[in-house]
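Asker: Model the structure of this input:
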Amino acid sequence: MFTLEQIKQAHDKVQTADDFTNYIQELINLGVKGYDTHVNDGRVAYYGENDYAVSTDKKYDEIKIAPMANKERFIEFLVMHQDGQTDYFTFCQQAAQSGIAKWRVDIIEMTCTYFDTAGAAIIIEKIPS
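Answerer: The predicted structure is shown next:
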């Protein structure tokens, strides 16, 4: 079973969007099947086989999620972030402003899905392999 410390060590190597593919491979090697990032406070829940899960503590004070998703605006923020124009916390604030409540990385399907407050999928991205 994987630990938060192992995941942190893998995550600490991510400096650019290009590093993300290597990060995903390390998570696969650890046995992580996916993870959910909660935008309101930055908690991340990692899950694996047989309902095994570990979760981080909140990373920042709670931010309010807009009640309605604005897909077009979020896409603009996402592209900016993936281009390295914003830091992680700024991206989380922008996601919240756009009504994104969480995102789920599914390592089996190699997708990242962004959800609104009602749990509806707003955007599904394919993770490059």
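Asker: From here on, just use CA atoms for contacts and neighbour counts.
Answerer: Fine.
Asker: Tell me where this protein has strands.
Answerer: Using DSSP state E, the strands of the chain run over 34-38, 44-47, 53-55, 102-106, 111-115, 121-126.
Asker: Relative to its centre, which residue of this structure is most distant?
Answerer: The outermost residue of the chain, judged against the average C-alpha position, is residue 50 (21.8 Å), by CA atoms, centre = their mean.
Asker: The closest residue to residue 92 other than its chain neighbours: neighbour count?
Answerer: Counting by CA to CA, 6 or more residues apart in numbering, residue 39 is the residue found nearest to residue 92 once chain neighbours are left out, at 5.8 Å. Residue 39 is flanked by 27 other residues according to other CA atoms under 10 Å.
Asker: about what we covered before: quick one: closest of the strands of the chain to residue 79.
Answerer: Nearest to residue 79 among the strands of the chain is strand 121-126; the distance by CA to CA comes to 11.8 Å.
Asker: To compare against the first, here's the next sequence to fold:
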Amino acid sequence: MFTVEQIKAAHSKVKSGADFPAYIQDLKKLGVTYYETFVADGHTDYYGANNYKTTSPAKYPDLAIAETSNEEQFKSDLKAHQEGKTNYPTFCSDSAKSGIEKWAVSMDKMTCTYFDISGTKILVENIPQ
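Answerer: A predicted model of the protein is given here:
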């Protein structure tokens, strides 16, 4: 199965949101089937076949997640990130301010779903292949 170190190596190629589709392809090759990234501290739970799970450590000090989500602001911040206008730490900070608790990526569906703190789906995006 895959390791956090292998995932880190794949992630090291990501410089902006524009690199996200290639990163997903790299994770699929490693055997990742699903993952959830938590905005509060940046840790990610990665899942693979046969109930395999590994977790990355926190990436930064805790961010406060806004209690009320701001869908329009989040979509604007996400678009800027995907266009390479912001780096990952900025995107995470912006997401927290917009009330995004986590995002979940399904390799089977090739989707990235963003959730607010109450578990409501804020946005489901198709990942380019």
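Asker: Quick TM-score on the pair, please.
Answerer: Remark: TM-score between the superposed chains equals 0.95 [TM-score structural alignment, normalised by the length of the first structure]; 129 aligned residues with a CA RMSD of 1.1 Å.
Asker: for the second structure, what spans make up the helices?
Answerer: Along the second structure, counting by DSSP state H, helices occupy 4-11, 20-30, 71-82, 88-97.
Asker: now those in JSON lines, with mean neighbour count?
Answerer: Formatted as JSON lines, those follow (neighbours: other CA atoms under 10 Å):
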{"stretch": "helix 4-11", "mean neighbour count": "14"}
{"stretch": "helix 20-30", "mean neighbour count": "17"}
{"stretch": "helix 71-82", "mean neighbour count": "17"}
{"stretch": "helix 88-97", "mean neighbour count": "20"}
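Asker: Mind putting those helices into JSON lines with distance to residue 63 of the second structure?
Answerer: Output for the helices of the second structure, formatted as JSON lines (distance: least, CA to CA, whole Å):
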{"stretch": "helix 4-11", "distance to residue 63 of the second structure": "21"}
{"stretch": "helix 20-30", "distance to residue 63 of the second structure": "23"}
{"stretch": "helix 71-82", "distance to residue 63 of the second structure": "16"}
{"stretch": "helix 88-97", "distance to residue 63 of the second structure": "7"}
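Asker: Can you lay out the strands of the first structure as CSV showing distance to residue 69 of the first structure?
Answerer: Output for the strands of the first structure, formatted as CSV (distance: least, CA to CA, whole Å):
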stretch, distance to residue 69 of the first structure
strand 34-38, 15
strand 44-47, 21
strand 53-55, 26
strand 102-106, 12
strand 111-115, 9
strand 121-126, 8
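Asker: Let me have those strands in TSV, adding distance to residue 76 of the first structure and mean neighbour count as columns.
Answerer: Shown next, in TSV, are the strands of the first structure (distance: least, CA to CA, whole Å; neighbours: other CA atoms under 10 Å):
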stretch	distance to residue 76 of the first structure	mean neighbour count
strand 34-38	20	21
strand 44-47	24	20
strand 53-55	29	16
strand 102-106	16	21
strand 111-115	14	19
strand 121-126	12	14
